[in-house]
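Novice: After the sequence you'll find the predicted model.
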Amino acid sequence: MRLPTPPELLHEPRWRRTWAWLWAAQWLAVGIAALSPGEIAPTLSPSDKLDHLFAFAVLAATGVLALRRQASSMLLVAALLLAYGGFIELAQMHIPGRYGDWGDVLADALGVALGIGVVPLLRRHGPWARA
């Protein structure tokens, strides 16, 4: 058994199911991290805005890879993730040591745009492009 090449991972539909499972696991991980009480909430960087941007960029890119290559799929990923980010901020208002912040939703939105935008670039350019 050989490992898939990067172009196979980005282009071949047979990998969609794998991307979908990974996407579901990421949703769960982000939800657990975001809804943990403030004193135990994990961070990846000195800025929670960067954490939001990174998490939602990864979620968006994985979502695009999990769905069909259509503009409507990208819009669906964007809508779902923006709603998820808003829900998280509203829910955090009820968690000890956490608070809702619309700046976090903005960081989520920027991450979604970055994640959705990077997949088509990777598919077209560099070592990830189909030969």
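Specialist: Structure's in. What do you need?

Novice: drop to CA atoms for contacts and neighbour counts, all remaining ones
Specialist: Noted.

Novice: Neighbours of the closest residue to residue 100 other than its chain neighbours, how many?
Specialist: Distances taken as Cα to Cα, 6 or more residues apart in numbering place residue 89 nearest to residue 100, at 4.3 Å, with adjacent residues excluded. Applying other Cα atoms under 10 Å, we find 21 other residues in the vicinity of residue 89.

Novice: Where does the residue nearest the centre of the chain sit, in terms of helix or strand?
Specialist: With distances taken as Cα atoms, centre = their mean, the residue of the chain nearest its centroid is residue 59 (1.1 Å). Assessed by DSSP states H and E, residue 59 sits inside helix 48-66.

Novice: What of residue 84?
Specialist: helix 71-92.

Novice: So for that helix, what gets flagged as buried?
Specialist: 73, 74, 77, 78, 81, 82, 84, 85, 86, 88, 89, 92 (16 or more other Cα atoms under 10 Å).

Novice: just checking, the fifth one touches residue 58?
Specialist: By that I understand residue 81. No: counting by Cα atoms under 8 Å, residue 81 does not reach residue 58; the two are 11.0 Å apart.

Novice: Take this one as well and set it beside the first:
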Amino acid sequence: MDDPRTQRWLRRAFVACVLFAFVMALLPRPPALPGAPGDKVQHMIAFATLGCLAAAGWRDKPVIVLFAWLAVFGAAIELFQAIPALHRDADWVDWLADMAAAAIALFAVRQVLDWPR
């Protein structure tokens, strides 16, 4: 997992997922997902994915730094969703769901990757 090519791939995947999440969060009517998961579930899936990719892609960064990046990103999404022209609803509980999922994913992935061999 410490291979530079793997790190680059994980970082690119992270950036792609950030862009996808941002676009989906700002679409006035995002497409329906299979199983119709609720808004909080969608937020948690997105931020768990981002947390996993960040923890694996930036092994040299402390988890708290990665968590801070994701917290700022989650807050930015909620601030943009508060723009009336976007026809979205900002909800700080969504941000709390984002942070919970990100924290669990970050710590879990780091625990697995740092597991003694």
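Specialist: The structure has been received and is ready for your questions. All values reported here derive from a predicted model rather than from experimental measurement.

Novice: rewinding a little: with adjacent residues omitted, what lies nearest to the equivalent of the residue nearest to the centre of structure 1 over in structure 2?
Specialist: Aligned counterpart of residue 59 of structure 1 in structure 2: residue 50 (TM-score structural alignment). Nearest residue to residue 50 of structure 2, sequence neighbours excluded (Cα to Cα, 6+ apart): residue 14, at 6.2 Å.

Novice: Tell me, how many residues neighbour the one you found?
Specialist: Counted with other Cα under 10 Å, the neighbours of residue 14 of structure 2 add up to 20.

Novice: So what does residue 41 of structure 1 match up with in structure 2?
Specialist: By TM-score structural alignment, residue 41 of structure 1 lines up with residue 30 in structure 2.

Novice: Tell me if I'm right that that match and residue 24 touch.
Specialist: Yes: taking Cα under 8 Å as the definition, residue 30 of structure 2 is a contact partner of residue 24 at 6.0 Å.

Novice: quick one, which of the two is more surrounded?
Specialist: Neighbours per residue, other Cα under 10 Å: of residue 30 of structure 2 and residue 24, the larger number sits with residue 24, 13 against 10.

Novice: so whichever helix or strand the more buried one is part of versus helix 63-81, what angle?
Specialist: Secondary-structure assignment from DSSP H and E places residue 24 of structure 2 in helix 4-26. Between the axes of helix 4-26 of structure 2 and helix 63-81, defined by axes from the mean of the first three to the mean of the last three Cα atoms, to 10 degrees, the angle is 30 degrees.

Novice: angle of helix 4-26 of structure 2 against helix 39-57?
Specialist: Counting by the same axes, to 10 degrees, helix 4-26 of structure 2 lies at 160 degrees to helix 39-57.

Novice: Which positions in helix 4-26 of structure 2 come out as buried?
Specialist: Residues 7, 10, 11, 13, 14, 17, 18, 21, 22, 25, 26 are the ones in helix 4-26 of structure 2 that count as buried (16+ other Cα under 10 Å).
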